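Chemist: the following block contains a protein sequence and its predicted model.
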Amino acid sequence: MGLYHAKEDRYDLMQYRRCGKSGILLPLLSLGLWHNFGDHDDFDNAREILQTAFNNGITHFDLANNYGPPYGSAETNFGKIFQQDFKNYRDELIISTKAGWDMWPGPYGNFGSRKYLIASLDQSLKRMGLDYVDIFYHHRPDPNTPLEETMGALDHIVRQGKALYVGISQYNAEDTAKAAKILKELGTPLLIHQPRYNLMDRWVENGLLDTIEETGVGSIAFSPLEQGILTSKYLHGIPEGSRASRQGSYLDRTQITNEVVQQIKELNEIAISRDQSLAQMAVAWLLKDSRVTSVLVGVSKVSQLKDNLDALKIIEFSTEELNKIDSILNY
């Protein structure tokens, strides 16, 4: 691959939404580097995915300290690609990373202490070769560390200039409201919440979406395709070589029950009637709600990314379609 020059019409190819009550606009699709950017993955393929994303107006790249494998390698590889291709475009990008899950041995490499969050971000910046990230997240709730300590650390990180904005991930509605209140009082507003959300996993509808709306916070949904279940991959059960067929995978083969296969077949029929793939409909379904600022997609090849981008062509749903989807999934 030669010297990278971004496509000049990239911003004409993407729609953007305001993130809560902030000054930030996010692309309807953001690129997550959870999988496919580690040391065991094809570096040139990773680079091509990032270039294609930006060429299509995806300005937001989302990482975490322990993405890989091994831990840290997604940030290191992203840093190499950033230096090669995106250094001149830094001010056009929103780069985020997170800390909250296990990262290094001992009591200070996990959860939500001030010590862990500040040390982790310093390591992340070094791996990526960046002076700052645009968004730094606390990656998961910590039941034992006082929320004041965790939010105080996020505020401190912004004041240090190491992050421009802060976010949280997977917090419930009550703790989200508390976190937003603490941060507001500290003078560093909560920008964004990153929850797991898709057609089959709708926990955010039990209060969280209302809370983020009330507090003026944006949201970005991860796992929009339920780890690949909401694609054509499992329409006939579990194929060899799929994520569900591999031991130690995040997706367990026990999740692909006969009932689930039947549900995705029926959902696929609706998608076909909309002139979409099942994956495209699943992405579009999340964006029907304006409280969802962006959908975070993870892809293993450029063709998957282009397929996801095509989902943005039809994001409206009829009441009849929505009711049918709900009845298939027993909502």
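Modeler: That came through, no problem.
Chemist: C-alpha from now on. contacts and neighbour counts both.
Modeler: OK.
Chemist: can you map out the strands along the stretch 201-331 of the chain?
Modeler: 218-221, 294-297 (DSSP state E, counting those that start in this stretch).
Chemist: Serialize the ones you listed to CSV and add fields for distance to Thr319.
Modeler: As requested, the strands of the stretch 201-331 of the chain are exported to CSV (distance: least, C-alpha to C-alpha, whole Å):
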stretch, distance to Thr319
strand 218-221, 22
strand 294-297, 22
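Chemist: among those, which is nearest Lys87?
Modeler: strand 294-297 (22.5 Å; C-alpha to C-alpha).
Chemist: mind giving me the packing neighbours of the closest one?
Modeler: Applying 3 or more C-alpha pairs under 8 Å, 6 or more residues apart in numbering; DSSP states H and E, we find strand 294-297 packed against strand 29-32, strand 218-221, helix 278-287.
Chemist: let me know which of those is the nearest to Pro239.
Modeler: helix 278-287 (17.0 Å).
Chemist: gap between the closest one and the chain center?
Modeler: In terms of C-alpha atoms, centre = their mean, to the nearest Å, the centre of helix 278-287 is found 15 Å from the chain centre.
Chemist: contacts for that helix next, please.
Modeler: For helix 278-287, contacts defined as C-alpha atoms under 8 Å, 6 or more residues apart in numbering pick out 28, 197-199, 221, 224-225, 230-232, 267-268, 271-272, 292-295, 307-308, 310-312, 314-317.
Chemist: quick check: Lys265 touching Gly237?
Modeler: No: between Lys265 and Gly237 there is no contact under C-alpha atoms under 8 Å: 10.5 Å.
Chemist: so which residues of the stretch 151-300 of the chain form helices?
Modeler: 173-186, 208-215, 258-273, 278-287 (DSSP state H, counting those that start in this stretch).
Chemist: deepest in the core, which of those helices is it.
Modeler: helix 278-287 (a mean of 25; mean count of other C-alpha atoms under 10 Å).
Chemist: quick check: angle from it to helix 258-273?
Modeler: 80 degrees (axes from the mean of the first three to the mean of the last three C-alpha atoms, to 10 degrees).
Chemist: one more structure, for comparison:
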Amino acid sequence: MYKASDTRYKNTQLRHAGTTGLMLPPISLGLWRNFGSADPLSKRREVILHAFDKGIFHFDVANHYGNGHEDYGSSEELLGRILHDDLKSYRDELVISTKVGYEIHDGPYGIGTSRKSLLQGINDSLQRLNLDYVDIYYAHKYDSTTPVEETARALDDIVKAGKTLYVGVSNYDYPEMKAIIEQFKKLGTPFVLDQMSMNLLNNHVEESNLINLLKTNGAGVIAYGPLCEGLLSDKYLDGIDDTSFIHHTNQKLLLNGTAELVRKLNSLNSIAENRNQTLSQMALSWLLRDPVVSSVIIGTTDIGHLDSNLKALDNISFSKTEISDINDIINK
């Protein structure tokens, strides 16, 4: 029987979601890829429980996650088994988040953020997760076919029904974000987080002024893909091959060719080495230097990688020279 480490909070550096009372670990574990029914439960259980022992108490998933069209929802099911079998007695310590909006089943209500999709989506997710409520429920993407008023009202009703404690949105650009925040304010909805693709090479959240919109409204940003699908590691310092997966939000990084991107990676790696960090560790530290970043979501199935990433927290401050040098590299 699993018993959590007594020292799991010894080195945890808590961060608030904006100005709210929701607290998160600076590094969270996401179950986007390789946590579905086609993956070994025992190995994934080992990683999730090890993460909790190390102070990672936030686990992020979505109803869409799994191993493809026939397997949507299986990542929630995998986490649900571990929540039931191993972490049930620790439920009050955990922050569990899930999302709705991308395809989950056939038909018009298997996608989008209409009231029907959201209300049936939360019920299905709770069943798969073996939970009575989640801590954060996200609209996973902006749905242009549904008024933001309808999406906001449905999320607010889910809070009032006790099925989520807080709400968030993901992949909303500035105009849509501003519009839905206005609705949340009218309703008094506990909106706390914007989950966005964000990494050292992709500063869209800052460039679009989303980050200031969130600050102004007391919400935080939580970064997914903080290592840019592995680009921000030592894996590609010698080159990027054609089979490498790069998320659509980062495709612009290839506009000047892979050789130029590899040059940038090596320049950044040199700065990381001078900081006694790996490139991955520096990339995580870079995001966490701004308090509005409530957490960064890493996706790993390897305990060694997880422990290495956690060492980023040993140094999240940057000198003026380091900031200037890094900006020079990424903006060229």
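Modeler: Arrived safely. This structure is a prediction, so every number in the text was calculated from the model and none was measured.
Chemist: please state their TM-score.
Modeler: TM-score for the superposed chains, counting by TM-score structural alignment, normalised by the length of the first structure: 0.94, backed by 324 aligned residues with a C-alpha RMSD of 1.8 Å.
Chemist: that older thread, for Gln247 of the first structure, find the nearest of the strands of the stretch 201-331 of the first structure.
Modeler: The nearest among the strands of the stretch 201-331 of the first structure, by C-alpha to C-alpha, is strand 294-297 at 22.9 Å.
Chemist: circling back to that earlier point, now render the helices of the stretch 151-300 of the first structure as CSV, adding distance to Ala153 of the first structure.
Modeler: Listed next are the helices of the stretch 151-300 of the first structure as CSV, based on distance: least, C-alpha to C-alpha, whole Å:
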stretch, distance to Ala153 of the first structure
helix 173-186, 10
helix 208-215, 20
helix 258-273, 42
helix 278-287, 31
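Chemist: of all these, which lies closest to Asp134 of the first structure?
Modeler: helix 173-186 (16.8 Å).
Chemist: list the contacts of that closest one.
Modeler: Contacts of helix 173-186 of the first structure (C-alpha under 8 Å, 6+ apart): 147-148, 151-152, 155, 168, 189-190, 207-209, 211-212, 215.
Chemist: looking at those residues, spot the one nearest Pro69 of the first structure.
Modeler: Looking across these and measuring by C-alpha to C-alpha, the closest to Pro69 of the first structure is Ile168, at 22.8 Å.
Chemist: so that closest one sits against His138, correct?
Modeler: Yes: Ile168 of the first structure lies in contact with His138 (C-alpha under 8 Å); the separation is 4.8 Å.
Chemist: who touches both of the two?
Modeler: The overlap between the contact sets of Ile168 of the first structure and His138 (C-alpha under 8 Å, 6+ apart) is empty.
Chemist: out of the helices of the stretch 151-300 of the first structure, which comes closest to Lys21 of the first structure?
Modeler: Proximity to Lys21 of the first structure (C-alpha to C-alpha) singles out helix 208-215 among these, at 8.6 Å.
Chemist: residues in the second structure aligned with the closest one?
Modeler: The alignment of helix 208-215 of the first structure onto the second structure (TM-score structural alignment) spans residues 210-217.
Chemist: who's in contact with that stretch?
Modeler: Contacts of stretch 210-217 of the second structure (C-alpha under 8 Å, 6+ apart): 18, 173-174, 178, 181, 194, 205-206, 220-221, 292.
Chemist: how much space is there between the nearest residue to Ser295 of the second structure once chain neighbours are set aside and Ser319 of the second structure?
Modeler: Counting by C-alpha to C-alpha, 6 or more residues apart in numbering, Pro26 is the residue found nearest to Ser295 of the second structure once chain neighbours are left out, at 4.3 Å. Distance, Pro26 of the second structure to Ser319 of the second structure, using C-alpha to C-alpha, to the nearest Å: 20 Å.
Chemist: who's more crowded, those two?
Modeler: Pro26 (26 against 8; other C-alpha atoms under 10 Å).
Chemist: got the contact list for the counterpart of the more buried one in the first structure?
Modeler: Residue correspondence to the first structure (TM-score structural alignment): Pro26 of the second structure is matched to Leu28. By C-alpha under 8 Å, 6+ apart, Leu28 of the first structure lies in contact with 14-17, 287, 293-295, 312.
Chemist: how about a cut-off of 10 Å?
Modeler: Taking C-alpha atoms under 10 Å, 6 or more residues apart in numbering, we find Leu28 of the first structure in contact with 14-18, 57-60, 220, 283-284, 287, 292-296, 309, 312.
Chemist: let me have the strands of the stretch 201-331 of the first structure in a markdown table, adding mean neighbour count and distance to Val261 of the first structure as columns.
Modeler: Putting the strands of the stretch 201-331 of the first structure into a markdown table (neighbours: other C-alpha atoms under 10 Å; distance: least, C-alpha to C-alpha, whole Å) gives the following:
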| stretch | mean neighbour count | distance to Val261 of the first structure |
| --- | --- | --- |
| strand 218-221 | 26 | 23 |
| strand 294-297 | 25 | 22 |
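Chemist: neighbours around the aligned partner of Arg140 of the first structure in the second structure, how many?
Modeler: Aligned counterpart of Arg140 of the first structure in the second structure: Lys141 (TM-score structural alignment). Residues near Lys141 of the second structure, counting by other C-alpha under 10 Å, number 19.
Chemist: repeat for Leu31 of the first structure
Modeler: There are 23 residues near Leu31 of the first structure, going by other C-alpha under 10 Å.
Chemist: what separates it from Ala53 of the first structure, distance-wise?
Modeler: In this view, Leu31 of the first structure and Ala53 of the first structure are 7 Å apart by C-alpha to C-alpha.
Chemist: so what sits against both of those two?
Modeler: 59-61, 305.
Chemist: who wins for most neighbours among these?
Modeler: In terms of neighbour count, Thr59 stands highest of these at 27 neighbours, by other C-alpha under 10 Å.
Chemist: and the helices in the stretch 1-150 of the second structure, which stretches?
Modeler: Under DSSP H, counting those that start in this stretch, the stretch 1-150 of the second structure gives helices at 41-53, 74-85, 115-129, 148-160.
Chemist: if anything else comes up later, I'll come back, but that's it for now.
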